[in-house]
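>>> need the 3D shape of this:
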Amino acid sequence: MDDTTAGASPPSEPNLESFSLPGWDNTVPVTHDSGITQSQILNFRGFDTWQKTLQSSLKRQKFSDHEFNADPYELKSIEIQSYDLVGRLEALPHQKRPLFIKLRAKVENAKGEDIPAVVFLRGGSVAVLIIVRPTDSLDERYVIMTEQARIPAGSLSFMEIPAGMIDPKDDSFGGTAARELEEEVGLKLKEQDLINMTELALKGHETEESLQNAMYPSPGGCDEFISIYLWEKEMDRMQIDGLRGKLGGERSEREHIRIRLLNYEKLLQVGARDGKTLAAWSLYEYLKRTRQIK
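Next up is the predicted model:
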């Protein structure tokens, strides 16, 4: 039996709208449905950073030694396929801001050759490797981890180093990292207490493209870049023990986080599933070995 209601009209197609992407030499139409506005798209930091980075990279094709100089690619169009908006419960859709945007970009050369370009935009993030040493035994090292539900991974107790997305109101990546430590772990510190390990490791090895001095965990499908910081301090043993099993996270953001203390020597055994932990450990060991950090 047909489960549609008798006499009911078929679902209507969404109303599509379009605008030209500003700041480009060629016309780049951006198509989207009426549930999200041009302003929301253009003001989304993830979209803005992505399109400016891509524009800068495409412009480099004019140089004779560029691989694509003979048949340069152009951004022809963008189709916004889906999005998630966040804001106050009582806010209307146009008053909210995008959290994620999924789009399909058409990047093609004069021969009709294209580059796969389905993009999940979420913007930048930060992660912090926190290492604490008891003042009565400085040879001991403990890493502060967070355990929380990560439904995209199918987990209710995923272990990882503290991390968070860059908020639109944050002035700097270091400020974001300091805020995340206070929210997730309850540790208050100044931005200058943090060492940006990704930036330090990449110093003198910058790319000619306008990429961030950060780690890109999945560049084949996502724009996310992660700046990885270090906070290493000596602490009273009682203060360290007081962190074990502590609850953290912002309840207003429905975060339920439990703090775990892990012996540094066992970090990879427990944290190897988390790409941020692997990257942070690798950076820390490299910077220690090359004596760029004490």
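>>> could you use CA atoms for every contact and neighbour count after this?
OK.
>>> now do the helices in this protein.
For the chain, the helices defined by DSSP state H cover 38-43, 45-59, 173-184, 197-202, 237-241, 267-271, 275-289.
>>> so what secondary structure elements neighbour the fourth one?
It refers to helix 197-202. Packing contacts for helix 197-202, counted by 3 or more Cα pairs under 8 Å, 6 or more residues apart in numbering; DSSP states H and E, involve strand 226-235, helix 275-289.
>>> for Met215, see how far away Ile286 is.
Quick fix: residue 286 reads Tyr, not Ile. Noted for Tyr286: a distance of 15 Å to Met215, by Cα to Cα, to the nearest Å.
>>> these two: who's more crowded?
Neighbour comparison, Tyr286 and Met215: the larger count goes to Met215, with 21 against 15 (by other Cα atoms under 10 Å).
>>> who are the contact partners of that one?
Contact analysis of Met215 by Cα atoms under 8 Å, 6 or more residues apart in numbering lists Thr198, Phe225, Ile226, Ser227, Ile228.
>>> another sequence for comparison is provided below:
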Amino acid sequence: MAFNLPGFKNPVPVNIKVGNITEGELLRFRAFNDWQKTLKASLDLQQDPDHPFHKAPYELKSIEIQSVDWFAKNTDRAFVGFVKLEADVRNEEGKSLPGIAFLRGMSVAMLMILRPSDSKTERWVIMTEQPRIPAGSLRFLEIPAGMMDDHKTFSGAAAKEIKEETGLTVHEHDLQDLTSLALKNAENLESLQYGMYPSPGGQDESIRIFLWEKVMDRQEIVGLTGRLSGKRASSEMITIRILPYEQLWEVGARDAKTLAAWSLYEALKRSRRLSNTKTW
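From the prediction side, this is the model:
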């Protein structure tokens, strides 16, 4: 199956090599649409005489869809989860750019910090432990995170993931967007997604990181940690754990989003860009 991708000046043939997705389903896949629109915007910037590729601009010639994975297939909740493709991006000199991409879309991650009201320095972090087969792990430790799916807002998706993975109800207005605070004054040469790219050489995923920080009575924290430490979500095999904040960077040595959350939190604290911690 093949069709021409709309929106480009010259025809861009899309060749679907697999039989489990249609043209319409691919075009409704948010990650594919975000990726091709972002790429088109970046290619268009080559018209600027100051662009490094201005003299020999690159062009998207074609796309080959190589594999598609569905979530909840054969149910009324079915949606595309992952798409692997190869994009042919070349210039008139015959030079090409690496174009193999694994599309999964935008994600959210949450740094959840508990602070006892009787201590100015003590902090605890809510973590998840779960199987991560791609990493070869059955007990991978990380901060709570999840894919955007069809959520309209990042903070709404974050609140939903917190509820699903920890059982806690968190209101959107209690979340601080660490990514937005960090990127507010950052140089933006292209219209990239507003998030952290953990592996831009192979996939499109961008992660937006939120902070939920609460000062609580120590007895409340003791009760909460006792309840959460043994909590397991059977559908995803997630165990909730409580970790001293001082150990967070050690977990981040293996998990990129955890390290990014820790570094953003520390840097934004030093720059005084974070609002005051709210009490519960």
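>>> before we move on, back to that, among the contacts of Met215 of structure 1, who's most crowded?
Ile228 (29 neighbours).
>>> which residue lines up with it in structure 2?
Using TM-score structural alignment, the partner of Ile228 of structure 1 in structure 2 is Ile209.
>>> ok, Tyr264 of structure 1 next?
Aligned partner of Tyr264 of structure 1 by TM-score structural alignment: Tyr245.
>>> could you do Leu278 of structure 1 as well?
Counting by TM-score structural alignment, the partner of Leu278 of structure 1 is Leu259.
>>> rewinding a little: distance to Gly124 of structure 1 for the helices of structure 1 - can I get that in JSON lines?
Listed next are the helices of structure 1 as JSON lines, based on distance: least, Cα to Cα, whole Å:
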{"stretch": "helix 38-43", "distance to Gly124 of structure 1": "15"}
{"stretch": "helix 45-59", "distance to Gly124 of structure 1": "7"}
{"stretch": "helix 173-184", "distance to Gly124 of structure 1": "9"}
{"stretch": "helix 197-202", "distance to Gly124 of structure 1": "13"}
{"stretch": "helix 237-241", "distance to Gly124 of structure 1": "30"}
{"stretch": "helix 267-271", "distance to Gly124 of structure 1": "21"}
{"stretch": "helix 275-289", "distance to Gly124 of structure 1": "13"}
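>>> tell me which of the ones you listed is the most buried.
helix 173-184 (a mean of 22; mean count of other Cα atoms under 10 Å).
>>> what range in structure 2 does it sit on?
Counting by TM-score structural alignment, helix 173-184 of structure 1 corresponds to 154-165 in structure 2.
>>> then stretch 119-130 of structure 1?
Using TM-score structural alignment, stretch 119-130 of structure 1 pairs with 101-112 in structure 2.
>>> measure the closest residue to Ser42 of structure 2 other than its chain neighbours to Ala2 of structure 2 for me?
Leaving aside its sequence neighbours, Ser42 of structure 2 sits nearest to Glu190 (Cα to Cα, 6 or more residues apart in numbering; 5.9 Å). Per Cα to Cα, Glu190 of structure 2 is found 29 Å from Ala2 of structure 2.
>>> contacts for the match of helix 173-184 of structure 1, please.
Outside stretch 154-165 of structure 2, the residues touching it (Cα under 8 Å, 6+ apart) are 108-110, 128, 144-148, 151, 168-172, 175, 177, 208, 210, 233, 238, 240.
>>> average distance between it and structure 1?
Following the fit onto structure 1, the mean deviation recorded for stretch 154-165 of structure 2 is 0.6 Å by mean Cα distance after the TM-score superposition for structure 1.
>>> ok so, going back, can I get the helices and strands packed on helix 197-202 of structure 1 in CSV with distance to Gly112 of structure 1?
Converted to CSV, these look like this (distance: least, Cα to Cα, whole Å):
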stretch, distance to Gly112 of structure 1
strand 226-235, 34
helix 275-289, 36
